[in-house]
Every structure is written in structure tokens, then in C-alpha cells.
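> have a look; sequence and predicted model below, questions after that.
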Amino acid sequence: MISATGLGVRFRRNRGSRRNFKDLFAGRKRRSRPGEFWALRDISFDVRPGEAIGVVGRNGQGKSTLLKLVAGVLFPDEGRVRVNAGVAPLIEITGGFVGDLTVRDNVWLMAGLHGLRRAEIAARFDEIIGFAGAEDVTDTPFKHLSSGMKVRVAFSVISQLDEPVLLVDEVLAVGDKAFRAKCYGRIEELLAEGKTLFMVSHNERDLRTFCTRGLYLDRGKLVLDGPIDDVVDRYNADHPA
């Protein structure tokens, strides 16, 4: 379902730095200037259909960058990643919503942009609004919603997509307890349908609940790829509370 080979992503710490003409024809070592660093390097793995993968690591170790590569919103500087199916990205999920449009219009817009046909959106509209608990704000401009309600609406739309691969980046850490419980239930439903899950979370319970396999990233490197319990235990041993 997902295949990554030798993935590498390079960023610049100092955005003001510029490369000169010679750099374009220089070797890789020459092109790695002092102000640059590799957020990810030499990352390789394969994901089979129906697997549930949890990505583990400290902040700033490349976890969200890896999800963006899988989502296709970021391109690698080295290697390649292939996703042999459509992706439902629960990452930065309020991005793309238009503040001046109503909740109703945003649901139609975002669902359509993600490939749902008009008949499908119409059939699922009430369920999307109901899941978010947005019945009272359906005709309210999106920009006037609370941050929590924005996330509710966005999650409700994206989780209705029929894509085989679900990407989740810390979205379960937001919202109140009742809404988080609804999110948990929805993800369990999607997994029961055979969806492939690729998930970033700092919540050990979520990782052990939903995932069967883990990828442990540290300093941009893949330290361990194995059963989720082994990966979480290794991470805890390396970084005791």
C-alpha cells in the first residue's frame, strides 16, 4: 500500500541563505551547506493493506514530515515514496477551509475537493454535521467558529472519505472528552472496514490501542520498525519520564 525507499528531506535553518550557481553542479556533500539539516535521512519501509502503523518519537524528529511525504504535500530531496491508493489526511485538518464561507459551504467545498460526488455529499451531509455537533452553526461563517468546532467539522468531513489510507497527526489530542470518544469510535470503524492507518501520536494509549506496528524516529533516522509494544517500550527506555 505504501513503499518508502531511502527517503530524505532537507530544510534550511537560515531562510536568508542562498545557494550560488556553482552549488547547482556540486556533489551532495557540497550542496549540504552549514545552515541546512536533514529532517529525515535514509528512511525505508513498506506498509501492507490493512496495517495500522504508529510513528513514535520526540518533537522535532521528523514524524509529521514523514506523514506529509506520504500525503504527497511534501516532496523528498532523496529517495521516493509511493502510495498505491487514495489518502484521507487528518493532518492540519482545518487547512483549506475558507473563513468567509459558511460551515455548509465548506462541507460541500472540502468534500468535493477530496473527490466525493454531489450525490454522495448530499447523502452524507446530515451525518457530517451531526457528528461534529454543528447543527446550530451550519450557516455560520467558518471563521466565527471556536477552534474546537473547526476541528470537529474538519474531522467529520475527512473521516467520511472513502480513501483506503487514513493519515492521523495528533488530531485525537484535541476537542473535549466526548468528541474524542466519537473520534476513537470512528477510527475503530474505519479499521474494521480494512483501512490502512498511518498515525502520529504522543499518546501511548492511542498507539497501543489502534496500532499493531510502530516506526521509531530519532534525529531523522529510523531507529526501530517492529511491533508497536516493542517500539513504544524502546522509546520509553530511551527517554524515561
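Received it, and whenever you're ready, just let me know what you need. Numbers count the residues shown, from 1 in each chain.
> from here on, contacts and neighbour counts on C-alpha atoms
Fine.
> tell me where the protein has helices.
Using DSSP state H, the helices of the chain run over 28-31, 63-71, 103-113, 118-132, 147-158, 177-192, 204-210, 228-238.
> second structure for comparison follows:
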Amino acid sequence: MSQPIAAPHRPSIIVDGVRKRFTINHALSLKDTVVAWIRRRTLTSDFEALKGVDIVVDEGESVAILGLNGSGKSTLLKLISGVMAPDGGEVLTRGRVAGLIEVGAGFHPELSGRENVFLNAAILGMSRSEIEARYDEIVAFSEIEEFIDQEVKHYSSGMFMRLAFSVAIHIAVDVLLVDEILSVGDAPFREKCRLKFEELIAARKTLLIVSHDLDMVRELCVRGVVLSKGEVVYDGPIEGAVRLVES
């Protein structure tokens, strides 16, 4: 009897030969700038954050991006989320992508928490009727009900994180990108977020997580990608990635 044919892999994220360069300004003062101009010295240099990175993440995979500070992890997530464009190569994503890249990113400081829920959810592709249907659930998960009508410029970083995370996970997301922001929350809220991640994984959503919390990525991720100086130095089972980072 013939064997059933396995379902083909469907990539959710394709990073193909991606490069990203930044210009660093070394001028410390007006005097430095004037002296450099007189002596015809340059006060800028180029820093190549990513050097031809290739990664494919399949639908339903949970992948950790690991590496030391400055290795290019956050830059990679910003490129995948569309916050920045690559200088070379290509980034492709499938479905609706939600990125928790920076605490409070996308929040308007003069608007209330309630208004920012509607603004951020709309940016992430939800209709007003969808937002209204999930609004109570979003606010309840964030645990900041009593502050929801305050302007968010008065929020702490933890309050920002709770509300941003709650909005992102309550939309019909296909790909969720998370960059270290869960370190802001207290232990009970981090545990609630971890359980929510497990729900998303069970629902075969694609997760890409940048974190220094190796215990958390061991629990949530099956695969690890290690970056060093803008290049992929490991791509495989999560235990191998964690051992390399710990060594």
C-alpha cells in the first residue's frame, strides 16, 4: 500500500541574502565637527549590521533568534516586520504579521489607552467591528483597566508592554515577532504571556522570538538561529543553539 504524501512546507518568512548597513556619526560636539572639517577628517563610518543573512521559517514553526548584543537580532526582526527596508536581498512574509519590536512602538502619546487600542489594531489590519468585538478581552488581558482612559504618555514601560502585547495577540495573527519586551513585565504577567504563546503554537501560528531568556526559548521554540556579527553561525535544533550561546 502506498504511503501518504506529506504536506508540503509552506514558508511564512523568507529572508534571502539580506544586508543592512547603518552610518554611525562619531562627532561628540560642535568643536569636534569643526576640527574634523578643517583637517578634512570624516566623522562617520559604516556599520554592516547584517551581512547576507538567509533564513526560511515554515508556517507553524517557533524559532528563537539568539546571539550577543550587537549581533543583528533586533535589526533582523525590524526588517521582517517592515519597520525598515534591507539594503540588499529580500524579505518575504505570508499572512498577517504582528511585531512586538519595541515597547510602546506605534502608540501615540497624546491618545488614551483606549484610543491606542483602536489605532494599533487598525494598523495591524483589524476592522472596527473586529476591534469592538475583542476590545474587552484585550483590555482585560492587559490588566490596566483602571488606566485605559489615561493618555499613554503617563504609562510606565510595563503598562505600555502589557497593552501592546495584548493588542498583538488578540488579532487574527499569522506571524508574531517578539523582541525581548517580555523582560519588562512582572513574573505573573510573563507566565500569562508564556501560556498565550503556547496557545499560538498549538494553533500553528508562526513565532519568531528574540530573547536572552534561554529557559523561555527552550520551552517555546523547537529551532534556534544564532547570529554573530551580522551572520548566521548556527541554524538547527534549539538545544544546539542554546549550548552555542552559553559557551
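Cool, got the structure. It should be emphasised that the depicted structure is a prediction, and the values quoted were computed from it without experimental measurement.
> quick one: TM-score?
In this superposition the chains share a TM-score of 0.88, using TM-score structural alignment, normalised by the length of structure 1; 221 aligned residues with a Cα RMSD of 1.6 Å.
> redo the helices of structure 1 as TSV? Include mean neighbour count.
Below are these laid out as TSV (neighbours: other Cα atoms under 10 Å):
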stretch	mean neighbour count
helix 28-31	11
helix 63-71	22
helix 103-113	19
helix 118-132	16
helix 147-158	21
helix 177-192	14
helix 204-210	16
helix 228-238	16
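> nearest to Ile2 of structure 1, out of those?
helix 63-71 (7.8 Å; Cα to Cα).
> that closest one vs structure 2, mean deviation?
Mean deviation of helix 63-71 of structure 1 relative to structure 2 after superposition (mean Cα distance after the TM-score superposition for structure 1): 0.6 Å.
> onto which residues of structure 2 does that helix map?
Counting by TM-score structural alignment, helix 63-71 of structure 1 pairs with residues 73-81 of structure 2.
> quick one: neighbours of the aligned residue in structure 2 for Glu92 of structure 1, just the number.
For Glu92 of structure 1, the aligned residue in structure 2 is Glu102 (criterion: TM-score structural alignment). Here the number of neighbours of Glu102 of structure 2 (other Cα atoms under 10 Å) works out to 16.
> can you check the one 5 residues further on too?
Phe107 of structure 2 is flanked by 20 other residues according to other Cα under 10 Å.
> test my guess that it contacts Asn116.
Yes. With contact defined as Cα atoms under 8 Å, Phe107 of structure 2 counts as touching Asn116 (6.0 Å).
> ok, the equivalent of Val137 of structure 1 over in structure 2 - contacts?
In structure 2, the residue matched to Val137 of structure 1 (TM-score structural alignment) is Phe147. Phe147 of structure 2 makes contact with Gly113 under the criterion Cα atoms under 8 Å, 6 or more residues apart in numbering.
> sorry, back to before: spit out the contact partners of the match of Glu92 of structure 1.
179, 181.
> distance of it from Gly17 of structure 2?
Computed with Cα to Cα, to the nearest Å, the distance linking Glu102 of structure 2 and Gly17 of structure 2 is 25 Å.
> how about Thr93 of structure 2?
15 Å.
> hang on, the earlier thing: export the helices of structure 1 as JSON lines, with columns for distance to Asp218 of structure 1.
Listed next are these as JSON lines, based on distance: least, Cα to Cα, whole Å:
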{"stretch": "helix 28-31", "distance to Asp218 of structure 1": "22"}
{"stretch": "helix 63-71", "distance to Asp218 of structure 1": "9"}
{"stretch": "helix 103-113", "distance to Asp218 of structure 1": "34"}
{"stretch": "helix 118-132", "distance to Asp218 of structure 1": "35"}
{"stretch": "helix 147-158", "distance to Asp218 of structure 1": "29"}
{"stretch": "helix 177-192", "distance to Asp218 of structure 1": "27"}
{"stretch": "helix 204-210", "distance to Asp218 of structure 1": "17"}
{"stretch": "helix 228-238", "distance to Asp218 of structure 1": "9"}
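> can you tell me what Leu40 of structure 1 aligns to in structure 2?
Per TM-score structural alignment, Leu40 of structure 1 is aligned with Leu50.
> name the nearest residue to that match, ignoring sequence neighbours.
The shortest distance from Leu50 of structure 2 to any non-neighbouring residue, by Cα to Cα, 6 or more residues apart in numbering, is to Gly230 (4.0 Å).
> the one you found pairs with which position in structure 1?
By TM-score structural alignment, Gly230 of structure 2 lines up with Gly220.
> what's the burial count for its match?
Neighbour tally, Gly220 of structure 1, other Cα under 10 Å: 23.
> got the contact list for it?
Contacts for Gly220 of structure 1 (Cα under 8 Å, 6+ apart) come out as 38-41, 61-62.
> now with 10 Å, please.
Gly220 of structure 1 sits next to 8-9, 37-43, 57, 60-63, 65-66 when contact means Cα atoms under 10 Å, 6 or more residues apart in numbering.
> that older thread, chain center to the match of helix 63-71 of structure 1: distance?
On the basis of Cα atoms, centre = their mean, to the nearest Å, stretch 73-81 of structure 2 sits 7 Å off its chain's mean C-alpha point.
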